[in-house]
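*Asks:* this one's structure only:
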C-alpha cells in the first residue's frame, strides 16, 4: 500500500447540477479555483457532494475528471456506506481512477456498537489497496465513534487518519494526545479548525473552503506557522461563513453562495431542495463582507 501523509486544508467538494444533470463544466471551474488557491488536497464524493444521490456512472466520471484536473494533488474519495460489501464495491469501482486515499464514514442508520465499528473498519482496511481515513459524524450517522475506538483503529495498518466531526472537543483532543505517530486528525467542522489545530490536529476537511478557499487556507497556514494572533483574526472573519454554511442542511447554503458568485446553479437533488430566500440573503451578506 502506498504511503501517504496528509496535512493542511482539504475541500469537501460539491457536485454542481444543471437541469437535473451534473454540470461538469462548472465542476472543472470549481476544482481549478481550488488549485489556484493552493489547496492541500481535495475530497470528491463526500457528503457535501450529495453522493447518495449520484449513480455509479456519475461517481466514476467525477473521480476520473478529478484526477485529470489534479494529476499531482492528493485526492481522498468518499466510498463509505452502511454496508461492508457496498463500501468494498465502491473501493473496487473508484480505485481504478487513482485516488490517494478513501474516506469511509461510520456506518449510518444501522447504529453499530463500538466493536462493530472497529470490525467494520478493520475489514475495510484489510480489503483496500489505499489508505483509509475514518469519518466520525454522529449528527449524520446516529452513532458516535468514541476516542477509544478511534485509537484502536489507529493501530490498524492502512488506517492513517480520522476526520472528526463529533463536535466533542474533549473527545477529539484525547485522540490527538494519544494517537500514535503517523496517525493524523482532521477537523470535520470548520468552526473547530482553530482550536483543534492549536491542540495538535493536522488540518481540516472543509465545507466553507468551497466558497472562500484562500481565506480558509490562510487560517490553516497561520496556525501551521504558529501565528495564533493571525489565526484568531482569520477565524474571527470566517465565523459568519462557518455558521452560514449550516443555516440549512449542507450543502444547500454552499450552493446558494456559489450561485450568487456565478460558479454554478443552486440546484440540488431530492430529498434536498434549493435554498430559501433567507439563506440566499444570509450568504450574500457573508460573501459581500468577505469581499469574495
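*Replies:* That came in fine, so what should we check first? What you see is a predicted model, and the numbers here were worked out from it, not measured in a lab. Numbering: from 1, shown residues only.
*Asks:* when you work out contacts or count neighbours from here on, use the C-alpha atoms and nothing else.
*Replies:* Fine.
*Asks:* all helices of the chain, in order?
*Replies:* For the chain, the helices defined by DSSP state H cover 24-37, 56-69, 84-94, 114-126, 138-141, 147-153, 169-178, 193-198, 213-224, 228-244, 252-260, 277-290.
*Asks:* what is the last one packed up against?
*Replies:* Taking 3 or more C-alpha pairs under 8 Å, 6 or more residues apart in numbering; DSSP states H and E as contact, the helices and strands that helix 277-290 lies on are helix 228-244, helix 252-260.
*Asks:* what of the second one?
*Replies:* If contacts are counted by 3+ C-alpha pairs under 8 Å, 6+ apart, helix 56-69 sits against helix 24-37, helix 84-94.
*Asks:* including mean neighbour count and distance to residue 289, could the helices and strands packed on helix 277-290 go into CSV?
*Replies:* Converted to CSV, the helices and strands packed on helix 277-290 look like this (neighbours: other C-alpha atoms under 10 Å; distance: least, C-alpha to C-alpha, whole Å):
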stretch, mean neighbour count, distance to residue 289
helix 228-244, 18, 9
helix 252-260, 24, 13
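*Asks:* hold the first one in mind and look at this next one:
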C-alpha cells in the first residue's frame, strides 16, 4: 500500500523474518522497489529472491564478511555466500541477544573503541550475554 500511495518510495528494508511475506512483497512490487535485508541471518535467502543487499548490524564488527557474502552472491558463488551466511550465524545470534544497539555497542567496546553511553531506557548488557558475545567474536576471529 505504501508503495502505491507515497510517491518516491524507492526501497524497502525487509526485517520481518517471514520468508512468505518477503515473497509476497516481491510479487506486489513486481521488482520496481529495491529490497534490502534487515535481518543479518537472512541475507542470502533474500538475495536469492531478488534483494539487492543488506542493512547490517553484523557489518559494524565484521564488515568484510558481510561485504564478501553479498559480493560472492552477485558474482555467482552462491555456495561461498551461503557458507559465509552459516559462518556468521553464531555472531549474528549473539549480536541480537538483546535489543539493538546494546550488543553492537558492547561488541565495539570489546574491539577497543568507545561506543558511548546507552540512552534511556536501554540498560547495560546482561553479563551472560556479554560473555557469549565475546566468545562468538573470538570464535569468528575478530577478537
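*Replies:* Yep, that arrived. Note that this is a predicted model, so its numbers are computed, not measured.
*Asks:* returning to that earlier point: of the helices of the first structure, which stretch is the most buried?
*Replies:* The highest average neighbour count among the helices of the first structure, using mean count of other C-alpha atoms under 10 Å, belongs to helix 252-260 at a mean of 24.
*Asks:* read off where it ends up in the second structure.
*Replies:* Taking TM-score structural alignment as the measure, the second structure aligns residues 102-110 with helix 252-260 of the first structure.
*Asks:* the matching stretch against the first structure, how far on average?
*Replies:* On the superposed models, the aligned residues of the first structure are on average 0.7 Å from stretch 102-110 of the second structure, with distances taken as mean C-alpha distance after the TM-score superposition for the first structure.
*Asks:* contacts for that stretch next, please.
*Replies:* Outside stretch 102-110 of the second structure, the residues within contact range by C-alpha atoms under 8 Å, 6 or more residues apart in numbering are 57, 60-61, 94-97, 114-116, 118, 122-125, 130, 133-134, 137, 143.
*Asks:* still on that earlier bit, export the helices of the first structure to a markdown table and tack on distance to residue 184 of the first structure?
*Replies:* As requested, these are exported to a markdown table (distance: least, C-alpha to C-alpha, whole Å):
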| stretch | distance to residue 184 of the first structure |
| --- | --- |
| helix 24-37 | 22 |
| helix 56-69 | 23 |
| helix 84-94 | 21 |
| helix 114-126 | 16 |
| helix 138-141 | 19 |
| helix 147-153 | 11 |
| helix 169-178 | 8 |
| helix 193-198 | 11 |
| helix 213-224 | 14 |
| helix 228-244 | 21 |
| helix 252-260 | 27 |
| helix 277-290 | 30 |
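*Asks:* ok, which of the ones you listed comes nearest residue 160 of the first structure?
*Replies:* Ranking the helices of the first structure by distance to residue 160 of the first structure, with C-alpha to C-alpha as the measure, places helix 147-153 first at 8.9 Å.
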